[in-house]
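Peer 1: What follows is a predicted structure for the sequence shown.
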Amino acid sequence: MTGIRDVAREVEMSTATVSRALRGLPGVSEATRSRVRETAQRLGYVPSPSAAGLASGQTRTVAVIVPFVTRWFFAAVVQGAEEVLRERGYDLLLYNLGGDPAARHRVFETSLLTKRVDAVLVLSLKPSPEELRRLEKLGRPVTIVGADLPGWATVRIDDHDAAVTAMEHLLGLGHHRIGYVGGDTEGVLDFTAPVERLAGYRDALRAAGRSPEPGLEANGEFTVGGGMRAGRELLERPERPTAVFAASDEMAIGVLRAARELGLRVPEDLSVIGIDDHEMAGFFDLTTVAQPAHEQGRVAAQQVLHALAERNWEPDQVLLPTQLVVRRTTAAPALRPGRGGGRRGR
């Protein structure tokens, strides 16, 4: 069986240098690292994770705590993080909460993470003070994706600003009666985006001289199905909105389906805008505020790896930009909405 000494002999380097190159540790040039990895692959040498962990005190594993792994945004962030971790020889240990508060308790408030991982990524959850205390007690690098937590490493977009951008686009087109489809702003998982995006929607209305109407706000659960139900709720109102801002593209797609079932033309009878630039947004010609979901995962992984390599590392707060992408689901309102939800002539 090929061992690390065989690889070191082949490349004429010390076993310590070969070990550092294969584990992605600093102090090795990229040329050397590439040469060592190519030689190890050619000789069929596979490092033992357990042996490396015993020798270095590291597990070569990073935990990722995700609320719903099946949602597009979370999957995109995880994919970005996994790419970076894999490049550096780390494994990703996924903790999918699945919306279950008991699962959150098990991960945060027990010793589940102790001795299993070298670092932790937390996606779109704002940890409670007690959870932050437990994360700090781990003594491992932690990066929070999607939350603003001073003193902690974070990667996020400005959710409030993204919502204002979407609303200013609709208001600029001449829409005044604008519905909102979002998610619960209170709950055991404490998502960060629903609160900030709802606040952005309301603040944009106030800035335009209009008062928010609770009857124009509906819970779409951040899913396509929820968006459909919320869309029907808004569009079947006697005084329906001329436009709908959905706090995610998946909900916006649900609103588009609801409009179609009610015989409404988009954008002639109804304008719809979302946030994300979901992989299906282009297929639906959906106007949206694009956020770099994949890049958030990459940056978060880079942060914890940098923290593992640098003793004096200081937590960094990274704010990534968003961008309005105008497609064919938004236009100036052509008609004053009548009563009922069916199609009307010009």
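Peer 2: On my side now, so go ahead.
Peer 1: When you work out contacts or count neighbours from here on, use the C-alpha atoms and nothing else.
Peer 2: OK.
Peer 1: Contacts only, for Pro194.
Peer 2: Contacts for Pro194 (Cα atoms under 8 Å, 6 or more residues apart in numbering) come out as Gly182, Gly183, Asp184, Thr185, Ala247.
Peer 1: what's in contact with stretch 307-318?
Peer 2: 25-26, 118-119, 141, 148, 150-156, 303, 306.
Peer 1: What is the end-to-end distance of that stretch?
Peer 2: One end of stretch 307-318 sits 15 Å from the other (Cα to Cα, to the nearest Å).
Peer 1: so how far is it from its chain's centroid?
Peer 2: Relative to its chain's centre, stretch 307-318 lies at 21 Å (Cα atoms, centre = their mean, to the nearest Å).
Peer 1: Now that stretch: buried residues?
Peer 2: By neighbour count with 16 or more other Cα atoms under 10 Å, stretch 307-318 contains the buried residues Ala307, Leu308, Pro315, Gln317, Val318.
Peer 1: roughly how far apart are Ala75 and Phe68?
Peer 2: 8 Å.
Peer 1: Neighbours of Glu233, how many?
Peer 2: Glu233 has 18 neighbours, counted by other Cα atoms under 10 Å.
Peer 1: ugh, typo on my part, it should be Arg140
Peer 2: By other Cα under 10 Å, the residues close to Arg140 number 16.
Peer 1: isn't there a strand covering it?
Peer 2: No - applying DSSP: H, G, I helix; E, B strand; the rest coil, one finds Arg140 to be coil, outside a strand.
Peer 1: ok, it touching Leu121?
Peer 2: No - using Cα atoms under 8 Å, Arg140 is not in contact with Leu121; the gap is 10.6 Å.
Peer 1: tell me which of the buried residues of stretch 307-318 is nearest to Asn219?
Peer 2: Asn219 lies nearest to Val318 out of the buried residues of stretch 307-318, by Cα to Cα, at 29.5 Å.
Peer 1: Can you classify that closest one by secondary structure?
Peer 2: strand.
Peer 1: likewise the one 10 residues further on?
Peer 2: Per three-state DSSP, the local secondary structure of Arg328 is coil.
Peer 1: The residue lying closest to it once chain neighbours are set aside and Tyr95: what is the separation?
Peer 2: Using Cα to Cα, 6 or more residues apart in numbering and skipping residues adjacent in sequence, the residue nearest Arg328 is Asp285, 5.3 Å away. From Asp285 across to Tyr95, the span is 34 Å (Cα to Cα).
Peer 1: Show me which of those two is the more surrounded one.
Peer 2: Neighbours per residue (other Cα under 10 Å) separate Asp285 from Tyr95, with Tyr95 holding more: 17 against 13.
Peer 1: Using the three-state scheme, assign the more buried one.
Peer 2: strand.
Peer 1: Show me the strands in the stretch 51-200 of the chain, by range?
Peer 2: 61-66, 91-96, 119-123, 142-145, 153-156, 178-182 (DSSP state E, counting those that start in this stretch).
Peer 1: Against that first model, consider the following:
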Amino acid sequence: MATEAGVSISTVSLALNAPGRVSAATRRKVLAAVDALGFVPKPDAVARARRGAGRVGVIAPHTSYATVARRVNGVLAAAAARPVEVVLYDQRSASESTSPLLAALPVTGRLDGLLVVSLPLDDGVAARLVGLGLPTVLVDVRHPGFDSVGADDEAGGRLVAGHLTGRGHRRLGFLGEAQRTGVYVSPSGRRLAGFRAGLAEAGHDLPEDAVRFARHGVAPAAEAAAALLSGPARPTAVFAADDVLAAGVLKAARALGLRVPEDVAVAGFDDGELAEALELTTVRQPLEESGRAAMERLLRRLESPTATPRDTTLALHLVERATT
């Protein structure tokens, strides 16, 4: 393995067991050697020979996003009455292309099945999962050849566009989460695309200077929203790509002395305790249901590995509250 990759044995060990501690280039060389040699660690080979052990991995940014934690709660609820062990792996950010942990996990995880939640799946990792025969279901992301469960983010953006234009708004703005890569289209990007399409259908555009992006968090969102709301042609309504970003917009509006919704209306996306507390108009997506449905689908996949992959799209609903 080390010879094939052109690195030391200790570097191979780091790349497989602590992938964040080696460079991306080194990690790619080691994983290419893994694929070329068909390597499976001995404990993993034993695990693959088991039947009925039910060890399922869930990799997700569940400590970074409350919405993802709710999806994982649905996964755990579905697994509670089953003879299955659930192992959680935390990838802190969903704003990157593919995590080192996700790239190495199919080789080192000793798993019978895998749920990938709110993390993009690149072609290399997808090929490794298929090559190793590891049953995998995606949640909130999609990739050809894999079962997936999620919502239609573009449809959610259209819902907000229809609601705000129906309220008479003509100058609109958007605040999304900044991405560190352009390799994939994020949920924020899909919601923006749907919002633009919905506005176009209503005869309105969304100027580039009315679109802002910020790191995920109330403070960064408030800073970006303050710039958006301080211009001479400030929007009278802002769609934020999730409820945390919407909270930042509300904070910025308050600091600028703007009344909500009289001076600026604000809508978010997700719907949870934060949205309820802020009386925020938002798009409700079935987060716990998506986790439950994904786990049920994975358990069926474990029983029938050759079944045709299926994409399940869950319904979204606009919840109107005081901010619009």
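Peer 2: In hand now; what should we look at? Since this is a predicted model, take the numbers as computed values, not measurements.
Peer 1: what's the closest of the buried residues of stretch 307-318 of the first structure to Ala252 of the first structure?
Peer 2: Among those, Val318 lies closest to Ala252 of the first structure (Cα to Cα), at 27.4 Å.
Peer 1: Which position in the second structure pairs with the closest one?
Peer 2: By TM-score structural alignment, Val318 of the first structure lines up with Thr312 in the second structure.
Peer 1: thinking again about what came up before, what two of the buried residues of stretch 307-318 of the first structure have the greatest distance between them?
Peer 2: Leu308 and Val318 (18.0 Å).
Peer 1: Looking at the contacts of stretch 307-318 of the first structure, which one is closest to Arg328 of the first structure?
Peer 2: Arg156 (27.8 Å).
Peer 1: State the distance from that closest one to Val62 of the first structure.
Peer 2: 19 Å.
Peer 1: Which of those two has more residues huddled nearby?
Peer 2: Val62 (27 against 24).
Peer 1: Please name the residues that touch that one.
Peer 2: Tyr90, Asp91, Leu92, Leu93, Val117, Asp118, Ala119, Val120, Leu121.
Peer 1: and with 6 Å instead?
Peer 2: Leu92, Leu93, Val117, Asp118, Ala119, Val120 (Cα atoms under 6 Å, 6 or more residues apart in numbering).
Peer 1: Pull the number of nearby residues for Arg321 of the second structure.
Peer 2: Other residues near Arg321 of the second structure come to 15 when the count uses other Cα under 10 Å.
Peer 1: That one -> the first structure?
Peer 2: Aligned by TM-score structural alignment, Arg321 of the second structure pairs with Arg327 of the first structure.
Peer 1: Tell me the spacing between the nearest residue to that match once chain neighbours are set aside and Thr329 of the first structure.
Peer 2: Leaving out its chain neighbours, the residue that sits closest to Arg327 of the first structure by Cα to Cα, 6+ apart is Thr287, at 4.5 Å. To Thr329 of the first structure, Thr287 of the first structure is 6 Å away according to Cα to Cα.
Peer 1: Among these two, which residue is more densely surrounded?
Peer 2: Neighbours per residue, other Cα under 10 Å: of Thr287 of the first structure and Thr329, the larger number sits with Thr287, 27 against 21.
Peer 1: Per the alignment, the more buried one pairs with which residue of the second structure?
Peer 2: Counting by TM-score structural alignment, the partner of Thr287 of the first structure is Thr281.
Peer 1: Might you report the residue contacts of that match?
Peer 2: By Cα under 6 Å, 6+ apart, the residues touching Thr281 of the second structure are Ala267, Val319, Glu320, Arg321, Thr323.
Peer 1: Out of those residues, which is nearest to Ser290 of the second structure?
Peer 2: Ser290 of the second structure lies nearest to Val319 out of the contacts of Thr281 of the second structure, by Cα to Cα, at 18.7 Å.
Peer 1: burial of that closest one, as a residue count?
Peer 2: Counted with other Cα under 10 Å, the neighbours of Val319 of the second structure add up to 19.
Peer 1: how about Glu177 of the second structure, what's its match in the first structure?
Peer 2: Under TM-score structural alignment, Glu177 of the second structure pairs with Gly183 in the first structure.
Peer 1: okay but its match is in contact with Asn219, surely?
Peer 2: Yes - using Cα atoms under 6 Å, Gly183 of the first structure is in contact with Asn219, at 4.9 Å.
Peer 1: So between these two, which is more surrounded?
Peer 2: More neighbours surround Gly183 than the other of Gly183 of the first structure and Asn219, with 25 against 21 (other Cα under 10 Å).
Peer 1: What residue, apart from its backbone neighbours, is nearest the most centrally placed residue in the second structure spatially?
Peer 2: Closest residue to the average C-alpha location of the second structure: Ser118 at 2.6 Å, with Cα atoms, centre = their mean. Excluding the flanking residues, the one nearest Ser118 of the second structure by Cα to Cα, 6+ apart is Asp140, at 5.0 Å.
Peer 1: The corresponding residue of the first structure for that neighbour: neighbouring residues, count only.
Peer 2: Here Asp140 of the second structure is matched to Gly146 in the first structure, going by TM-score structural alignment. For Gly146 of the first structure, the neighbour count with other Cα under 10 Å is 22.
Peer 1: What of Ser111 of the first structure?
Peer 2: Neighbours around Ser111 of the first structure, by other Cα under 10 Å: 12.
Peer 1: can you confirm Arg232 of the first structure is in a helix?
Peer 2: Yes - assessed with three-state DSSP, Arg232 of the first structure lies in a helix.
Peer 1: OK, contacts around it?
Peer 2: Neighbours of Arg232 of the first structure in contact, by Cα under 6 Å, 6+ apart: Ala258.
Peer 1: so how far is Tyr95 of the first structure from it?
Peer 2: From Arg232 of the first structure to Tyr95 of the first structure the distance is 35 Å (Cα to Cα).
Peer 1: repeat for Arg202 of the first structure
Peer 2: Per Cα to Cα, Arg202 of the first structure is found 34 Å from Tyr95 of the first structure.
Peer 1: before we move on, what about Ala218 of the first structure?
Peer 2: Ala218 of the first structure is 30 Å from Tyr95 of the first structure, by Cα to Cα.
Peer 1: likewise Thr165 of the first structure?
Peer 2: Remark: distance between Thr165 of the first structure and Tyr95 of the first structure (Cα to Cα) = 33 Å.
Peer 1: what does Ala281 of the first structure give?
Peer 2: Ala281 of the first structure is 28 Å from Tyr95 of the first structure, by Cα to Cα.
Peer 1: just Leu138 of the first structure next, same as before
Peer 2: Leu138 of the first structure is 17 Å from Tyr95 of the first structure, by Cα to Cα.
Peer 1: Just tell me what Gln79 of the first structure corresponds to in the second structure.
Peer 2: By TM-score structural alignment, Gln79 of the first structure lines up with Asn73.
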